[in-house]
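J.: Here is a sequence together with a model predicted from it:
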Amino acid sequence: MKIIPIIILPFAILQLCYAPPVTPNKKGSDSDEDSDMKGLEDYMEYHRYLKEVVNALESDPEFRQKLEKANETEIRSGRIAEELEFVSHHVRTRLDEIKRIELERLKELTEKKRRLENPNSIIDDPVHHHLDHSNPHTFEIEDLKKLIAKTTQDLAEADRKRKEQFKQYELEKEYQKQEKLNHTNGDEREKLEKQMMEMEEKHKKHEKLHEPGHKAQLEEVWEEQDQMQQDFDPKTFFMLHDVDGNGLWDQDEVKSLFIKELDKMYQQGAPRGRHEGTS
């Protein structure tokens, strides 16, 4: 069980379920090497700092073992940060260096902003809540608590924005539907209305979908897609679907969890509208 998957998995799932269809990127616009960070950089400018801290912590065998035993509440609440006291000296030194580099990055950002806005002005350093500024020398328990809290807060805000985007998308879709109807009349309108009603009925009749990310949905993947005979085990499940073994689920790996749910939606021959039947 890892810090990043526990905090980010609900976001990744919601991103797939509520994001409006995206225009395909131009060829070569995204590099494969950045695929594991895709999405994070849009919602937190400190995403590299987050990843480096987590990687450093998980390099400590004892801390990693405590992470595996910790439940979601212990991680999200920041209680797991108390275990930092028992991390090896080597890892603590590495964390100190990671924090020093991050503070330097933030300082450079502030200086760039000053030069762009008004070279002669004095700009106070903005407050960045993902680390503890009161102690610029070492990475302490408070730093880890702040990092977990800020990550959770930022992803919650990202979820809220995506839900709002999805709502706007649905409103636009309904508006376009009405516009299409308003520009037809007589037999043509009746035919169009009938087609729309038939399409809606097809979506209503498809097999009941599990709530994305719900235990029942993940267990179904475990049993039917992974063909696992033993009882569902979250840690084993995570490793099974971490195809590239980098300790993170990228978007393609998360999408693979929903193949069966999509099959349920489209088995009636309905067009593959990304959101139909998932809201």
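T.: Yep, that arrived. Residues are numbered from 1 along each chain as shown.
J.: drop to CA atoms for contacts and neighbour counts, all remaining ones
T.: Will do.
J.: For Pro5, grab the count of nearby residues.
T.: Counted with other Cα atoms under 10 Å, the neighbours of Pro5 add up to 15.
J.: quick one: what helix or strand has it in it?
T.: Per DSSP states H and E: Pro5 is located in helix 3-18.
J.: what helices or strands is the helix or strand that comes right after that helix leaning on?
T.: Once the chain leaves helix 3-18, the next helix or strand it forms, by DSSP H and E, is helix 47-58. Secondary-structure packing of helix 47-58 (3 or more Cα pairs under 8 Å, 6 or more residues apart in numbering; DSSP states H and E): helix 3-18, helix 61-69, helix 89-117.
J.: What angle do helix 61-69 and the first one make with each other?
T.: Spelled out, it's helix 3-18. 40 degrees (axes from the mean of the first three to the mean of the last three Cα atoms, to 10 degrees).
J.: Which neighbouring elements make contact with helix 3-18?
T.: helix 47-58, helix 72-76, helix 141-182, helix 251-255.
J.: putting a second one here so we can go through both:
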Amino acid sequence: MSPRTIQSEDALELMADLRETEVPIIPDDLLFTIFNELSTEERAPLGTSCKRFRVVDFELGRKSFEKISAKWNDIFHSVNGIAKNTNYSQQGRNSSFIPETIHNLRLFRKATTKLMKIKITSVSYPAKIQWNFCDKFKTIPYTILRGSIACAYPILENFHKNLIKDRNIEQASMYLKLFSSFSYYNPDIASEVDRTRAFLMQLPKVDNFKLVWTTKSSVSFEITQKRTIRRHLATVIDDPTLIHLVSNSNHTSLSRIHCTGHGLLSIF
């Protein structure tokens, strides 16, 4: 038998031994402990290396996002979490909601974010917005809240319940753009004014607060109609509402108000 044949047989035996040798596997509890000690930045490259690490990364939650952006318009809704140049995205059409799977729900579990940005601009089909779009963000701390919200039920109520109520946000900044939901589906401006005023009167103390009024962009809205709606919405900021907003923020910016001289004197 030639030396070449002997070497080949030895190699085959070695390969057989390697196949029979068990590859060591880190137990799940130890793997979770390791990942729990890592920051979002340190976990990011591990999540792209293998499926098991990726599963642990999502199961653990506790991500630190630079920005979480959620949008709902007349066609689709989406949620995007930006963490160290990685975009964790969930998207769906309004006819088929983003499935509330374990994977999707745990993405934001025990998470934090610097900027929380919520934009809900659909007012044509109010029945669809009965779905609690903001529910998954209820426990996420933020430093800055930016909201572009329709003054319609139950949008304001859901936004307040999940992103403002029962939070310690005295050091946070809140920038709100409220637009009129006045349309064929919601012709009652008076109710909209009352609802919006009640929402503003529930806002807690924050560091910075800015409020802007606008109307939904639509070719069917004449300029005169927009002016009428904005004029009505300006009456939301009456004396009590103005005093509440100014008293509960260190820096306040309001686009339109409708108050008396006595109300202005009361805030100084």
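T.: All right, it came through fine. Keep in mind the model is a prediction, meaning the values are calculated, not measured.
J.: What does the TM-score come to for these two?
T.: With the length set by TM-score structural alignment, normalised by the length of structure 2, the two chains reach a TM-score of 0.21; 93 aligned residues with a Cα RMSD of 5.5 Å.
J.: re earlier: tell me which of the helices and strands packed on helix 3-18 of structure 1 sits nearest to Ile8 of structure 1.
T.: Nearest to Ile8 of structure 1 among those is helix 141-182 (7.4 Å), distances taken as Cα to Cα.
J.: Surely Leu245 of structure 2 and His251 touch.
T.: No - counting by Cα atoms under 8 Å, Leu245 of structure 2 does not reach His251; the two are 9.8 Å apart.
J.: Distance of Thr228 of structure 2 relative to Ile149 of structure 2?
T.: Using Cα to Cα, to the nearest Å, Thr228 of structure 2 is found at 19 Å from Ile149 of structure 2.
J.: Could you do Thr224 of structure 2 as well?
T.: Using Cα to Cα, Thr224 of structure 2 is found at 22 Å from Ile149 of structure 2.
J.: Kindly report the same for Ala70 of structure 2.
T.: 12 Å.
J.: shared neighbours of the two, which are they?
T.: Both Ala70 of structure 2 and Ile149 are in contact with Ile118, Lys119, where contact means Cα atoms under 8 Å, 6 or more residues apart in numbering.
J.: Remind me what whatever helix or strand Leu30 of structure 2 lives in packs against, helices and strands.
T.: If you go by DSSP H and E, Leu30 of structure 2 is part of helix 28-36. Using 3+ Cα pairs under 8 Å, 6+ apart, the elements in contact with helix 28-36 of structure 2 are helix 51-60.
J.: Pull out the buried positions in the helix it packs on.
T.: Phe53, Arg54, Val56, Asp57, Phe58, Glu59, Leu60 (16 or more other Cα atoms under 10 Å).
J.: Please name the residues that touch His244 of structure 2.
T.: His244 of structure 2 touches Met201, counting by Cα under 8 Å, 6+ apart.
J.: hang on, it is in a helix, isn't it?
T.: Yes - assessed with DSSP: H, G, I helix; E, B strand; the rest coil, His244 of structure 2 lies in a helix.
J.: Against Met201 of structure 2, how distant is it?
T.: Counting by Cα to Cα, the separation of His244 of structure 2 from Met201 of structure 2 is 7 Å.
J.: Please report the distance of Phe159 of structure 2 from Ser64 of structure 2.
T.: Counting by Cα to Cα - Phe159 of structure 2 and Ser64 of structure 2 are separated by 22 Å.
J.: Same check on Ala83 of structure 2?
T.: Per Cα to Cα, Ala83 of structure 2 is found 7 Å from Ser64 of structure 2.
J.: which neighbours do the two share?
T.: Going by Cα under 8 Å, 6+ apart, residues that sit against Ala83 of structure 2 and also against Ser64 are Thr40.
J.: Mind checking which of the two has more residues around it?
T.: Applying other Cα under 10 Å to Ala83 of structure 2 and Ser64 shows that Ser64 carries more neighbours, namely 21 against 18.
J.: My guess is that one contacts Met116. True?
T.: No - the criterion here is Cα under 8 Å, and Ser64 of structure 2 misses it with Met116 at 12.0 Å.
J.: right, and Tyr88 of structure 2 touches Ala70 too?
T.: No - Tyr88 of structure 2 sits out of contact with Ala70 when judged by Cα under 8 Å, with a separation of 11.7 Å.
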